[in-house]
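Asker: One predicted model, sequence on top.
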Amino acid sequence: MATFLYRLGRTAFRRRRLVALLWVALLVLAGVGAATAPVATSASFSIPGTEAQKAFDLLEERFPAASADGATARVVFKAPDGGKMTEPGHKAEVNKAVEELKSGSDQIASVTDPYAAKAVSQDGSTAYVSVTYKVNSMELTDDTREALKETGTEARDAGLTVEIGGDALQTVPESGVGEIIGVMVAAVVLVITFGSLVAAGLPLLTAIIGVGIGVSTITALASVLDLGSTTSTLAMMIGLAVGIDYALFIVSRYRAELAEGREREDAAGRAVGTAGSAVVFAGLTVVIALVGLAVVNIPMLTKMGVAAGGTVVIAVLIALTLIPALLGFAGKRVVGRKARKAAESAKSAEGAEGAEAAGKPSLEKASRQEAGKPNMGTRWSRFVLRRPVAVLLLAVVGLGAAAVPVSSLQMGLPDDGSQPTSTTQRRAYDLLSEGFGPGFNGPLLVVVDGDRAAADRTAEEIRKLDGVAAVTPPTPNEAGDTAMITVVPKDRPSSAETEELVHTIRDANGDDVLVTGATAMNIDFSQRMNDALVPYLALVVGLAFLLLTVVFRSVLVPLKAAFGFLLSVVAALGAVVAVFQWGWLGSLFGVEQTGPIMSMMPIFMVGVVFGLAMDYEVFLVTRMREAYVHGQRPGEAIVTGFKHGARVVTAAAVIMIAVFAGFIGSSEQMVKMIGFGLAIAVFFDAFVVRMAIVPAVLALLGHKAWWLPRWLDRALPNVDVEGEKLHRELADSGRQQDDPDEERELARV
């Protein structure tokens, strides 16, 4: 592989104009496709094989009107203290608002009269108007939303409290300036790392191009493939982070090759052949982790994983082709300013006569001197080698302490109750809970596959159950073979009592009685997540273990990598629980309302963080493996790996943390939680696991770290990720060019 990538890098360097033109053309093509594609809607949510989904499918078949996917809204009115919504004045204001809604947009399907529909609380203090639309929330026009927001303006002036809930006000999540700040932090880190604006700009430019192509492609295909708006957000988050990192590793290796005295084209080829091999395998682990989400068997999650995985593939291809092409355009400016100044000083000192001959060697000499100095990575690795046991214990205990909150993890899906209290959706949710009971915001829909008599019996049995606040009379379909029953729980939708009620209704009735609705779907979704976690872990960790065994030609190194990952992801999940469920430092991260952790968060973190963690493992340990293969002792190899890789891995981690942390400013609770979780997970994995646990374990193992059974060594393919075969071929080629007569004589002998 290293030989192929070496040739690819040199070709891209030579044909840089053609390569750059092709990538720009792809970006323009994807952009045109995104601009002309229909607006993305919310992805259809389904959980195949669950009872809630079976009930929904039955409703779609026998109650087509009831299963329509149009947007909905609830306009909630509350009378002033001591007042009643049945008073003539208040009633007139509500009726006026109903008429405003009916005439406010041609996208309205129906508007209910709260007094005719008995949508007034028992104490008379609260009433609500139900609004349904002909299209889903993403297809509502701005005029329609504005008309909804302005509903009840006169009622407010008359002293009534008016709040609006439902998904009709749902829009594409806004992340504010967070992502821009993340990219700016990344730019600063790159400038500090490289000491060159050109070298720092290359990873940013290529990452933006890759994300632009990936997100534009997702946008163009969103309507056809039923991709939700969250899919592009995830792809942007992952693609931007890995795109910067992969380019960072290639550029860093290119500069190291220049410091060794290589020609620019040869340096580009060697950088792609060595660091590019690590990029390929690191990207492959990320793709495996993301595409592996398909094992959960939830279409929405599968599509998100595949789309994000496609963006990672684009990032890898750009790192292997566009980066060497742009390095060809950059020239000597890719080298740090100090090295260039040192070269210029050397030229001046040697005089005009030798300037032409000495200019280039002076630049190489200055680069070598700069690269040869001991750095923080060297000093830190030697410190760990002197105290491996103490460092290992401290790191493991620290991560274990951070993981403690996981023991109280509660999972669920966010609803309007998890919105900030400053939003009208949350205030409408609270008003309905106060006026109609906590369970009113999460009613259960019971579907009876039978005649009216069976439906009546089922309704009567449900009324006798504990935890039931109200049961509506059965509503049969036209054929009379199916009926719907609405059950209002006593407790809030995300409570354990409501979950127990759902299971009780299901257990007390046969297969002809199915429970669905948003609350039941959330419960089934959480259960599916829990059931899939262990198989998913086994699949992803197992495949990655095999992949790393091939890369490192070792059994213990991949095993150590897997255990280190588990430590970091559990610690990160503990931090998420502490902030978003317990509320620790919640105000610092903009968490206005604590609650259960999103059901998909654990398995999602496992997938994404595992792929990113293996990135650092591959980039850091590959250098150690390369040094060990070339004859260094285990301790020396660790120091060499940290000398060349620690600074780059640290910069990559800081960049990823900055990019992910930028999404904490999102208005969407799910995006905020994902951004925080990934940022803290990268921090734990890069700075605790890879920088402390990895060198400590390798120091304790010594030569055994690189042990591989002979039979397995013969069975595994040799992918030459450290470029040993490439170096040998290039060395042989160099000797032949230096003295072809001597080579022929050696061959004859």
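Answerer: On my side now, so go ahead.

Asker: When you work out contacts or count neighbours from here on, use the C-alpha atoms and nothing else.
Answerer: Will do.

Asker: Tell me who's in contact with the most centrally placed residue in the chain.
Answerer: Nearest residue to the geometric centre of the chain (Cα atoms, centre = their mean): L234, 4.7 Å. Residues near L234 by Cα atoms under 8 Å, 6 or more residues apart in numbering: 304, 308.

Asker: That one in helix, strand or coil?
Answerer: helix (DSSP: H, G, I helix; E, B strand; the rest coil).

Asker: again with E100
Answerer: For E100, the assignment made with three-state DSSP gives helix.

Asker: Return the distance of it relative to K84.
Answerer: 22 Å (Cα to Cα, to the nearest Å).

Asker: More neighbours: those two, which one.
Answerer: K84 (20 against 16; other Cα atoms under 10 Å).

Asker: which secondary structure element contains that one?
Answerer: Under DSSP states H and E, no helix or strand contains K84.

Asker: Skip the chain neighbours and tell me the closest residue to T41.
Answerer: M138 (5.0 Å; Cα to Cα, 6 or more residues apart in numbering).

Asker: okay but that neighbour is in contact with P38, surely?
Answerer: No - with contacts counted by Cα atoms under 8 Å, M138 stays clear of P38, the gap being 10.9 Å.

Asker: ok, second structure coming up, stack it against the first:
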Amino acid sequence: MPRDGAGPRRPEGWTRFVTARPRLSLLVALVLTALAVVVGSGVADRMGSGGWEDPAAESTYATKALEREFPASQPNLLLLVGSGRVSVDDPAVAAEARRLTSRLAGEKGVIGVGSYWQSGTPSLRAKDGHEALIAARITGDEKAMGETLDRITPAFRGTHGPVTVKVGGPVAVRHEMQTIIKEDLTRAELIALPITLVLLVMVFGSAVAALLPLGIGIVSILGTNAVLRGLTEFTDVSVFALNLTTALGLGLAIDYALFIVRRFREELATGADPLTAVGTTLRTAGRTVLFSALTVAVSLAAMLVFPQYFLRSFAYAGIAVVLLAAAAALILLPAALVLLGRRVDALDLRRAFRRGDRGGAPRPSGADGTAWARTATLVMRRAPLFAVATTVVLIVLGLPFLGVKFGTADDRQLPSSAESHVVQQHIRDGFPGSPGGGLEVLAEGRATTAQYAAYKQRIAALPEVAQVQGPLVQGDAAYFTVLPRGEAVDDPAQRLVGDLRAVRAPFETKVTGTAAVLVDSKHAISRHLPWAAAFIVVVTLLLVFLLTGSVVIPLQAVLLNALSLTAMFGAVVWVFQDGHLSGLLGFTSPGSIETTLPVLMFCVAFGLSMDYGVFLLSRIKEEYDTTGDHREAVRHGLQRTGGLITAAAVILAVVMVAIGTSRVTNTKMLGLGIALAVVMDAMVVRSLLVPAIMRLTGRATWWAPAPLRRFHARFGLSEGEPASRAATEPASATSAEPAAEPAAEPASATSAGASSRVESGRDGESVEARG
């Protein structure tokens, strides 16, 4: 029987909208999902594998100008010609190499073909004399270049008389990376889905309840693929974003569905009918899900500040998948729950393992939470010790990040067996002067031969310059190729970029090349990072204030969330930059971290940390509103949400680890790094540090100046102050403004707010009011 004894209540507002025609809602969702499958099919083929450069940078301008005016200066295809034990200058070898060069020059879509056997350039010949290069440029966009590469590669790869040919160069690296990412993504989904289903069955017991979150995740992923496919018609989108779509689509959808299904089952266990249970669930757990989705979307939206389309792509994918996951959880899931009713507990797979089962409905996962209550009590009893010890450990784990070195993504992202990686490694190890890794200086404006010669001498005098080639003049433009003494992107090469840009010249000069792109990318990141950080911090502070009405808790949330990420950043440097565990994890360390990766990982991990933080804080806030007992509120909040947050974190970590099995190093770093951050946040920060800090700050945790209390009373995400809290608050804290009545709120506010009501559970204990 319903708890109030008045029979089923008529659904109102959002509940009425999503449950009026549940079968029709699910049918429409099925049709839209089928359309998303059609629209989103082949999305990976239309996505790019670059996007690390700043489109407004000097190096980007120079690269495009050189492609336009001097296409041969920007080769993106390299054929590594090996001659076995004889010299590449052997007549038979040279004749075959010239034939291959001529044949390549005749291929459609290929321009600027040149080779060692034509030019005799020393940098195109290996130091041991047994390998040399044919260089060319494939024209068109990434899709066209990939099609051309697929067409011509079979004709050149392999043995040709006295020589063997391997295909490499930037276009081959990008194409091979796209292919591997698509294969790895399929494998990750095949790994993650069955493991996730098993974990959900362990959490819920019921196979029917376990399938609901998984279905919401699949709908979110397919819908996001369709959104990304549409975006590729208007802008560049990175293929790496598909990994985030899978991870967040499964992870967040499962998080949201876990809280909603759990709350629905709790309501059924108290005697509510399915329609009433759905209404209560949407007013409580549903509001928290909506609020949580907003906090995650805010963190991901910060990447739109950056000019690199690699980062912006993750914002597109992340915002789409978060909003779709929340929409599916708040629209489709309630409709399914209305239809299922008490059958949501069907196929209870744990019944055989439970002793003393009396045949009743399964108890909601985490309904007891005794262990978490004991943990909270212990932590708060020794709050200074836990606060200091946990903080010190997290800081120590993050110390390796102080030695971070930033670089660019190159062929070493690929497995060591990948052909394009093999070619580039041969060039790095065996060729002089970093061919393909030099710097190009574009000179624009009329100049005399003497002026070009004088400028070339000034460049050659720079300490980091090994060789200067050129100029090659065409009309009012010319370009020089500058080979650095060391690696293409090491610190001396980056300093050389600045030195070249400072050299006096009687004409306009622009510098590009791998090191120049890196320098400009780092500058773009540092220029936009404060704005992105400010956006995340300010909006997060505002949202958490609207949830809690405190000015202290938002500051705690931001600081503790940032602290929870230290282990991730330390591990990224220790493992992926310094190369520890590279053999076990199967990757080649380039000795640096790609410049945009820390920004991406921060935004994603910070958003996920806020996701868990919102669920914990909302439960603590509800209990504090009810009792006015700060310590009991913290204990009760961890008791009610600790198990569920941990289960959600483990499931998301499983998905991220599946992504981390990728053979592409950046994807592996993203998956494993965020998995570590999620686990540390749920099991260390939420379980130990948050209760310790909140115990130390005591009732001051809930402080806010009078004007902000009045603002929260009017606009905050709550349904008014319960009398029990008013009786315990000082007069200054309760007399600012009468509590707003729910009936006075518009429907939109009602659906977005967070409930403070407490309902009596079947065992006389408080039933969770926020999922």
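Answerer: Happy to help now that I have it. Quick caveat, the model's predicted, so the values are computed rather than measured.

Asker: Can you give the structural similarity as a TM-score?
Answerer: Remark: TM-score between the superposed chains equals 0.86 [TM-score structural alignment, normalised by the length of the first structure]; 703 aligned residues with a Cα RMSD of 3.2 Å.

Asker: picking that back up, and the residue nearest to T41 of the first structure, how far is that from V540 of the first structure?
Answerer: M138 of the first structure is 34 Å from V540 of the first structure, by Cα to Cα.

Asker: do V189 of the first structure as well
Answerer: From V189 of the first structure across to V540 of the first structure, the span is 31 Å (Cα to Cα).

Asker: The two: which has the busier surroundings?
Answerer: Higher neighbour count among V189 of the first structure and V540: V540, with 23 against 19, using other Cα under 10 Å.

Asker: Quick one: map that one onto the second structure.
Answerer: By TM-score structural alignment, V540 of the first structure lines up with I536 in the second structure.

Asker: A helix includes its match, no?
Answerer: Yes - looking at I536 of the second structure with three-state DSSP, it is inside a helix.

Asker: show me the contacts for whatever residue of the first structure lines up with L337 of the second structure.
Answerer: Alignment note (TM-score structural alignment): L337 of the second structure maps to L327 of the first structure. By Cα under 8 Å, 6+ apart, the residues touching L327 of the first structure are 13, 268, 334.

Asker: I'd like the distance from L327 of the first structure to A2 of the first structure, if you could.
Answerer: Distance from L327 of the first structure to A2 of the first structure, by Cα to Cα: 19 Å.

Asker: Check P476 of the first structure too.
Answerer: Taking Cα to Cα, one finds P476 of the first structure at 68 Å from A2 of the first structure.

Asker: mind checking the SS state of the equivalent of V648 of the first structure over in the second structure?
Answerer: Matched to the second structure by TM-score structural alignment, V648 of the first structure sits across from L644. Three-state assignment for L644 of the second structure (three-state DSSP): helix.

Asker: Provide the secondary structure category for the nearest residue to L644 of the second structure once chain neighbours are set aside.
Answerer: Once flanking residues are discounted, L644 of the second structure sits nearest to G366: 6.3 Å by Cα to Cα, 6+ apart. With three-state DSSP as the basis, G366 of the second structure sits in coil.

Asker: Likewise for L80 of the second structure?
Answerer: Under three-state DSSP, L80 of the second structure falls in the strand class.
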